[in-house]
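Asks: the following comprises the amino acid sequence and a computationally predicted model.
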Amino acid sequence: MEIDWAWFMNYMQGMVKPVLALVLVLLAVILSYMQRLGLGTEMLYSIFRAFLQLTIIGFVLEFIFNQNNAVWILFAYLFMVCVAGYTAGQRAKHVPRGMYIAGVSILAGTAVTMFLLVILNVFEFTPRYIIPVAGMIVGNAMTVTGVTMKRLRDDIKIQTNLVETALALGATPRQATIQQVRRALVISLSPVLDNAKTVGLISLPGAMTGLIMGGASPLEAIQLQIVVMNMLVGASTFSSIMSTYLCWPTFFTKAYQLESKVFTSD
């Protein structure tokens, strides 16, 4: 296999700026040390891990883009969903089968969103479009789903007496916990909606910034960003609501009683 030295030298030259930006991390480490936060080692580890992961994924995406094969698109998408499901499940670790619930919820919400975007011809079904878009959708759905599941379980635990009273009076699990579900959904979706309300006023999001820095017209950049905000809101809402429906059976016994072991562990 012959090495393309010209490409390699261009790549190494391009890494000069990222390496120089490490000065900011070193500054953060020094500040952490001065304040005795004990975060210096974790900061260095996090940055090293991010650097390694991004470098690897850069080569992987370069390979997938050159293949232009639908199988590789699906493989990359499912890999993202699996990692997102695991991460969201870790956040809601006290929810039984939390990783599977999170994974299925994220898969459902993002798959519907991606399907509609392709069917409506908003994006072409090519690696260069689908993989970055899928990454944004899955990442956002992961955060919202994890918060929803954790918040729902914690709220039910805090208001156990209220839920058990409703069940004793003949309410179904859904009726007994509907207020907790609504509260969990409102709290988890609020950051997404707040971001949509202030986009462009407080910050320029990543997709829009990337296009502008790449030389695109600001008017072209906002067209893409509007699409991105729409799909983030849609996928996050679908995934978070889906997770609440899947959580219900794990919180109750077949006799419509709270599953005590779920709410006694911390």
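Replies: In hand now; what should we look at?
Asks: alpha carbons only for contacts and neighbour counts from here, please
Replies: Fine.
Asks: let me see the ranges of the helices in the chain.
Replies: Counting by DSSP state H, the chain has helices at residues 5-14, 16-20, 22-34, 40-67, 70-91, 98-119, 127-158, 160-168, 173-198, 206-213, 218-251, 260-264.
Asks: then this one, side by side with the first:
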Amino acid sequence: MLDILSELLPRLPGILGALTLVSLAIGISYWQKIGLEKSMSVAVVRAFVQLIAIGYALQLIFDSDNPLWIGVIVGVMLTVAGLTSGKRAESIPKARTIALLSISTSLALTLGTLLALNVFEPTPQSVIPIAGMIIGNAMTATSLSMARLRDDLKSSRSAIESALALGAPSRVAAQVQLRTALATGMTPLVDSTKTVGLIALPGAMTGMILAGSPPMEAVQLQIVVMFMLVGAAAFASMIATFLTYRQFFTKTHQLKL
């Protein structure tokens, strides 16, 4: 704990300076009667505590260099992501299981490919941050796809049931909704990939430049990261969409809502 405090003290002025911006945001919320003062305050405190805790934990893991810790940290991240994504789609049967399977499979396929091609070294310093980025983006894609499919199936119930009554299998009857859900999960990352470097410098690149790395080295890493995240979002959206779709149709191709 003393080590953490000693490392924080030199950076305290910068943290306090950034905190003034949060205070202004809270002030605006109070002034305009938005009612987000408590939520913002709790969010800031939670973010501070969580980041300090994960920073300390990562330092211990990197110092120990024990590969077992990779599994522990990644397992915790997957569990939290699955629960969070599933909670956003609570009305879907087995939502948390679907979310966890989608995110886990996306992580395994994406990270496994990168490690197999020797793009990253299988060390805690490489695997944990990369896994975190994959899981975070896969979680978002999963949540969006599941929620969109649920909503579209409900709003298109009459059209789908009419198609089923005419003999169409469930996958054909709901193909428009399936495609829309897939696109919904992938679109945010595709859009950000189109504008990367034009509107804002992405996280991995910014971090490396701030750490003193040459810009071209940072660019090379960011290209790998962006391509990796597009693949992760595609895998997660596809798996989540088709697993969710199965929850709304019986084996005899009847819609159940």
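Replies: Structure's in. What do you need? Just so it is clear, the structure is predicted and the values come from calculations on it, not from any experiment.
Asks: can you redo the helices of structure 1 as JSON lines with mean neighbour count?
Replies: Shown next, in JSON lines, are the helices of structure 1 (neighbours: other Cα atoms under 10 Å):
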{"stretch": "helix 5-14", "mean neighbour count": "10"}
{"stretch": "helix 16-20", "mean neighbour count": "10"}
{"stretch": "helix 22-34", "mean neighbour count": "14"}
{"stretch": "helix 40-67", "mean neighbour count": "13"}
{"stretch": "helix 70-91", "mean neighbour count": "19"}
{"stretch": "helix 98-119", "mean neighbour count": "21"}
{"stretch": "helix 127-158", "mean neighbour count": "22"}
{"stretch": "helix 160-168", "mean neighbour count": "16"}
{"stretch": "helix 173-198", "mean neighbour count": "17"}
{"stretch": "helix 206-213", "mean neighbour count": "15"}
{"stretch": "helix 218-251", "mean neighbour count": "19"}
{"stretch": "helix 260-264", "mean neighbour count": "13"}
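Asks: in structure 1, what residue corresponds to Ala168 of structure 2?
Replies: In structure 1, the residue paired with Ala168 of structure 2 is Ala171, using TM-score structural alignment.
Asks: repeat for Ser156 of structure 2
Replies: By TM-score structural alignment, Ser156 of structure 2 lines up with Gln159.
Asks: run through the residues that contact its match.
Replies: Applying Cα atoms under 8 Å, 6 or more residues apart in numbering, we find Gln159 of structure 1 in contact with no residue.
Asks: try it again at 10 Å.
Replies: Going by Cα atoms under 10 Å, 6 or more residues apart in numbering, Gln159 of structure 1 touches 177, 180.
Asks: wait, isn't the match of Ala168 of structure 2 in contact with Val163?
Replies: Yes: Ala171 of structure 1 lies in contact with Val163 (Cα atoms under 10 Å); the separation is 9.1 Å.
Asks: overlap of the contact sets of the two?
Replies: Taking Cα under 10 Å, 6+ apart as the criterion, Ala171 of structure 1 and Val163 both touch Thr177.
Asks: ok, back up a step: and the gap between the match of Ser156 of structure 2 and Gln53 of structure 1?
Replies: Taking Cα to Cα, to the nearest Å as the measure, Gln159 of structure 1 falls 42 Å from Gln53 of structure 1.
Asks: roughly how far does the aligned partner of Thr97 of structure 2 in structure 1 sit from Leu78 of structure 1?
Replies: Matched to structure 1 by TM-score structural alignment, Thr97 of structure 2 sits across from Tyr100. In this view, Tyr100 of structure 1 and Leu78 of structure 1 are 13 Å apart by Cα to Cα.
Asks: got it, and Ser260 of structure 1?
Replies: 34 Å.
Asks: same deal with Leu54 of structure 1?
Replies: From Leu54 of structure 1 to Leu78 of structure 1 the distance is 18 Å (Cα to Cα).
Asks: next: Phe252 of structure 1.
Replies: Applying Cα to Cα, the value for Phe252 of structure 1 to Leu78 of structure 1 is 30 Å.
Asks: now swap in Lys157 of structure 1 and tell me
Replies: Lys157 of structure 1 sits 33 Å away from Leu78 of structure 1, going by Cα to Cα.
Asks: dump the residue contacts of the aligned partner of Ala183 of structure 2 in structure 1.
Replies: In structure 1, the residue paired with Ala183 of structure 2 is Val186, using TM-score structural alignment. For Val186 of structure 1, the contacting residues are 148, 180, 193, 237, by Cα under 10 Å, 6+ apart.
Asks: repeat for Ala163 of structure 2
Replies: Applying Cα under 10 Å, 6+ apart, the residues near Ala163 of structure 2 are 157, 169-170, 172-174.
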